[in-house]
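>>> need a structure here:
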Amino acid sequence: MSGMVEKRGLGIWLTHIGLIVGIAIICFPIYMAFVASTVTQPEIARPPMPLIPGPHLIENYTAALTRGVNSPVLLMLFNSSVMALGITIGKIAISIISAYAIVYFRFPFRMAFFWMIFLTLMLPVEVRIVPTYEVVAGFGMLNSYTGLILPLVASATATFLFRQFFLTVPDELIEAARVDGAGPVRFFLDILLPMSRTNIAALFVILFIYGWNQYLWPLLITTKPEMNTIVMGIKQMFPSGDDIADWPVIMATTLLAMLPPVAVVIFMQGLFVKGLVESEK
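As a prediction, the model looks like this:
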């Protein structure tokens, strides 16, 4: 018995050492980016690069937030937040309503419509980008938040996930709601929506990061610097030709661009675990 305990204890230590090494490998580049964002340009250009943060943190981050390169980073962060939240909320709202209609309403060709939605998984933005751009331009939505959000607002994956979850809801619950006089809207709002909070929390994280990391579509439909997203801004900061890059400002911008997705993951992780615990009660 003691040998088993010792072996188990050794296994735990080895597991933790492996985790610490893995985290160190992943976090070291992020730490180096942070160090680069706190020193001056000559210190980065002159090898070896420093491994200890410098005294210019406030100066570099202030320059990034207020000046940037083509537009202030604070404005680009706002643009990316609006786009990511719009895409996330729109995808979840449309998907959950679509899945509700497909599962609980009997109408002609409902499964055909579902498979048509599902088949759009094979049509990413890159495949339909030319006709989508033509439609957006025709409606005058270039250089607008609506143009950034609307073409990306449908999600076959989320519709499929909500449909599969709704199929697991017991028929007895539906009958009980019907006996209590709950109509379709009340059944959806009072019963299905609270039961779906775990799925919504998980999808929110995935879809927010998807919307935040969009590059090709915003690059195509925005021509004004004030409509740039943070991913576009980072790419535009890199030097072209004989230009000299302001690496401290670039590194400060990259770290600032990481903060909103990290905050969403941390915040929604708590809701996700809370939803799991409550569902067991």
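
>>> Every contact and neighbour count from this point should use C-alpha atoms.
Noted.

>>> helices or strands up against the one helix or strand residue 277 maps to?
Using DSSP states H and E, residue 277 sits in helix 247-280. On a contact count with 3 or more Cα pairs under 8 Å, 6 or more residues apart in numbering; DSSP states H and E, helix 247-280 meets helix 2-36, helix 41-45, helix 57-66, helix 73-104, helix 197-212, helix 230-237.

>>> Could you list every helix and strand that the fourth one packs against?
The one in question is helix 73-104. Contacts defined by 3+ Cα pairs under 8 Å, 6+ apart place helix 73-104 against helix 57-66, helix 110-119, helix 145-149, helix 156-166, helix 197-212, helix 230-237, helix 247-280.

>>> can you pull the buried residues of the fourth one?
Taking 16 or more other Cα atoms under 10 Å as the neighbour-count basis, helix 156-166 is seen to contain the buried residues 156-160, 162-163, 165-166.

>>> and which of the residues you listed is nearest residue 10?
When the buried residues of helix 156-166 are compared for distance to residue 10 (Cα to Cα), residue 165 wins out at 40.8 Å.

>>> Tell me how far that closest one lies from residue 230.
Remark: distance between residue 165 and residue 230 (Cα to Cα, to the nearest Å) = 35 Å.

>>> one more to line up against the first:
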Amino acid sequence: MDGSLATPAPVRDDALLRATRRRRLASRLLAHAALLLGVAIVAFPIWMTLVGSTHDAGTIGRGDVPLLPGSHAAENYATAWNEGGGRTRTTPASVMLWNSLLMAVLIAVGKITISILSAYAVVFFRFPGRMIAFWAIFITLMLPVEVRIIPTFQVIVDLNLGNSWTGLVVPLIASATATLLFRQFFLTIPDEFVEAAKMDGAGPLRFLRDVVLPLSLTNIAALFVILFIYGWNQYLWPLLIINDRSMETIVVGLSKMIGRGDSQNDWNTIMATAVLALLPPVLVVALMQRWFVRGLTETEK
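So this is what the prediction gives:
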């Protein structure tokens, strides 16, 4: 032995470590840059709509919309809220927002109620044709509203339900998707819960109220967000079934504000109405975001 000390770790290991860190940092920066670019692409039209709602009609009509807000915001939003927009002054945004809000809530609550009851019957009851009923519901996933809109419209006309909340909401409250999701969730409820409920003398309705519904709250909240936005964005069915301007929804009203051909549009009030139409679904998503994420990811009972 020559008594020499052990040599230190090679310098190239430190260089390799630094190179690895630089690659990770570069990869992270690239990912964040891509995400920021995606956000900018999505947010830019919304920002331009918001900016356009604060300028006068002449500025927008010249195609000279600046990137910063103007000084006509209060005037434009007051006009949209109280009088409506467009050349013909359509229904005020306040009325259309209330109609859309009521329609979306009724559709969401109706879909959730019917889906819970149908899924509960399919999972916890044993009756002849149970699976046939489930598959009949499941098959309707391939039949969206647009496919069955002609026979549905004929039924509503025959029942004289045009220009009514019943005719507007009832054809849209059946949901095979929500039924399927609730069925899959109910199948994960342990059998011990059912046996314990029977030993306590609980009937089907009590078991549904005291056991199934409390366990389903997060799923109900998540579905409410999805179904509320679905109802809010409905265009074709309200356009067909509603002729009364007092029942006009915001999505249909926005399309009617925009003139055809060479007509001059009041883009400032149209954009103000569009911004108002964005607020309710954004608020629902923002306020229920936590429940929405838990409902989609939570699996423990």
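
>>> which one of the helices and strands packed on helix 73-104 of the first structure is the most hemmed in?
Mean neighbours per residue, mean count of other Cα atoms under 10 Å, is largest over those for helix 145-149, with a mean of 21.

>>> mean deviation (superposed) between it and the second structure, please.
Superposed on the second structure, helix 145-149 of the first structure shows a mean distance of 1.1 Å to its aligned residues (mean Cα distance after the TM-score superposition for the first structure).

>>> Which positions in the second structure sit opposite that helix in the alignment?
Under the alignment (TM-score structural alignment), helix 145-149 of the first structure falls on residues 165-169 in the second structure.

>>> re the thing from before, nearest to residue 255 of the first structure, of the helices and strands packed on helix 247-280 of the first structure?
It is, among these and with distance given as Cα to Cα, helix 2-36, at 7.1 Å.

>>> The equivalent of residue 18 of the first structure over in the second structure: neighbour count?
Mapped onto the second structure by TM-score structural alignment, residue 18 of the first structure lines up with residue 34. Using other Cα atoms under 10 Å, residue 34 of the second structure is surrounded by 12 other residues.

>>> List the contacts of the corresponding residue of the second structure for residue 233 of the first structure.
Counting by TM-score structural alignment, residue 233 of the first structure lines up with residue 253 in the second structure. By Cα atoms under 8 Å, 6 or more residues apart in numbering, residue 253 of the second structure lies in contact with 90-91, 96.

>>> a markdown table for the residues you listed, including neighbour count and distance to residue 167 of the second structure?
Formatted as a markdown table, those follow (neighbours: other Cα atoms under 10 Å; distance: Cα to Cα, whole Å):
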| residue | neighbour count | distance to residue 167 of the second structure |
| --- | --- | --- |
| 90 | 18 | 23 |
| 91 | 25 | 20 |
| 96 | 26 | 17 |
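
>>> Identify the nearest residue to the residue opposite residue 119 of the second structure in the first structure once aligned in space, disregarding sequence-adjacent positions?
The alignment partner of residue 119 of the second structure in the first structure, by TM-score structural alignment, is residue 99. Closest residue in space to residue 99 of the first structure, ignoring its immediate chain neighbours: residue 163 at 4.8 Å, by Cα to Cα, 6 or more residues apart in numbering.

>>> Quick one: map the one you found onto the second structure.
The alignment partner of residue 163 of the first structure in the second structure, by TM-score structural alignment, is residue 183.
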